[in-house]
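*Asks:* just coords:
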């Protein structure tokens, strides 16, 4: 396989799916790609840049969200798509939080802006983007951390994250027309 930025990001994502963030080092990535670690830096300037690219790939998995009957339906669908994308990769919430802090493109912004425009709430799009992204990534981080704790200690009390997600999303969207 030719060493390209796409190959580096694809392989990093594969490593994350196999071993989570603790198992994804630049050295491990280079070994998997059959190159010296220094070769990676021709394609990504730092591990931070690599994780930002991986975050964008995770976020891209959201895909388009079909318009709903109401603004609240649209925003629920955006939240559900974001949660599925973020929790679909071990430690995905941590990586996405890191990537967003570093300037990764956030497709939630376009999805929320579109929903708000369709329902006459355009001025609320920036705040709803921030609130929805922070809520979903934050709860997903808690969910993935809880999962990691239960692997380490099976006696960890269970938590029903699907119900918590729905309840929190309902509270967050309480002021949005249904």
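*Replies:* Received, thanks. All values reported here derive from a predicted model rather than from experimental measurement. Residues are numbered from 1 along each chain as shown.
*Asks:* For the rest of this, base every contact and every neighbour count on C-alpha atoms.
*Replies:* Noted.
*Asks:* What number of residues are in the vicinity of residue 117?
*Replies:* When counting by other Cα atoms under 10 Å, one arrives at 15 neighbours for residue 117.
*Asks:* Sorry, wrong one. I was asking about residue 31.
*Replies:* Counted with other Cα under 10 Å, residue 31 comes out at 12.
*Asks:* dump the residue contacts of it.
*Replies:* residue 37 (Cα atoms under 8 Å, 6 or more residues apart in numbering).
*Asks:* roughly how far apart are it and residue 8?
*Replies:* 11 Å (Cα to Cα, to the nearest Å).
*Asks:* next one: residue 100
*Replies:* Residue 100 is 20 Å from residue 8, by Cα to Cα.
*Asks:* between these two, who's got more neighbours?
*Replies:* Legend: neighbour count by other Cα under 10 Å for residue 100 and residue 8, higher for residue 8 (22 against 17).
*Asks:* Please compare the first structure with the one that follows:
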């Protein structure tokens, strides 16, 4: 939900409107010009709040990942992975936005932090393991969202082996394999 506008547009309000436009039109049509039109300002006014479109998308990415709940101690990797996936699926092209920001702004994110917390204590390469799991989730969720977009335009088929009906099973199998690999990793 977009925060209520109070006078001038602030960063939080602009991010909220950008997220609404993302949900309505998708990432390819989320332009600074469209956002400015929606806000009834000149596109140049947006650059008071964001250095670039990528800076705006990084803020949108952070808002998407803010949907990941604070996980309780003892949450296992599959539960944390599902929480990350659910946050990405809550918004059209959410995985692509987060993936783009992760590629251009490497380093830990709320998603990676949640996954790291779900890994066994004392794991030697917890950062590496969390990054690998996050990349699987981003890739899988991006594929699912691409398929959903194709289906909405009549371009994708869900028939056959490993189609959309099997997306959940593929996700669970991937996370189970990654979890077993983590369990076998020396501490």
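*Replies:* Received it, and whenever you're ready, just let me know what you need. No experiment lies behind these values; they were computed from the predicted model shown.
*Asks:* if I line the two up, what does residue 144 of structure 2 land on in structure 1?
*Replies:* By TM-score structural alignment, residue 144 of structure 2 lines up with residue 143 in structure 1.
*Asks:* what number of residues lie near the nearest residue to its match once chain neighbours are set aside?
*Replies:* Closest residue to residue 143 of structure 1 apart from its sequence neighbours, by Cα to Cα, 6 or more residues apart in numbering: residue 161 at 6.7 Å. For residue 161 of structure 1, the neighbour count with other Cα under 10 Å is 14.
*Asks:* Helix or strand: which one has the aligned partner of residue 161 of structure 1 in structure 2?
*Replies:* Here residue 161 of structure 1 is matched to residue 167 in structure 2, going by TM-score structural alignment. According to DSSP states H and E, residue 167 of structure 2 maps onto helix 167-184.
*Asks:* ok, now residue 8 of structure 2?
*Replies:* Here residue 8 of structure 2 is assigned to no helix or strand, by DSSP H and E.
*Asks:* Next, the angle helix 161-172 makes with the longest helix along structure 1.
*Replies:* In structure 1, with assignment by DSSP state H, the single longest helix is helix 125-152. Interaxial angle, helix 125-152 of structure 1 versus helix 161-172 (axes from the mean of the first three to the mean of the last three Cα atoms, to 10 degrees): 160 degrees.
*Asks:* Helix 125-152 of structure 1 vs structure 2, average offset?
*Replies:* Between helix 125-152 of structure 1 and the aligned residues of structure 2, the post-superposition mean distance stands at 0.8 Å (mean Cα distance after the TM-score superposition for structure 1).
*Asks:* tell me what that helix is packed against?
*Replies:* When contacts are defined as 3 or more Cα pairs under 8 Å, 6 or more residues apart in numbering; DSSP states H and E, helix 125-152 of structure 1 sits against helix 71-87, helix 92-101, helix 107-118, helix 161-172.
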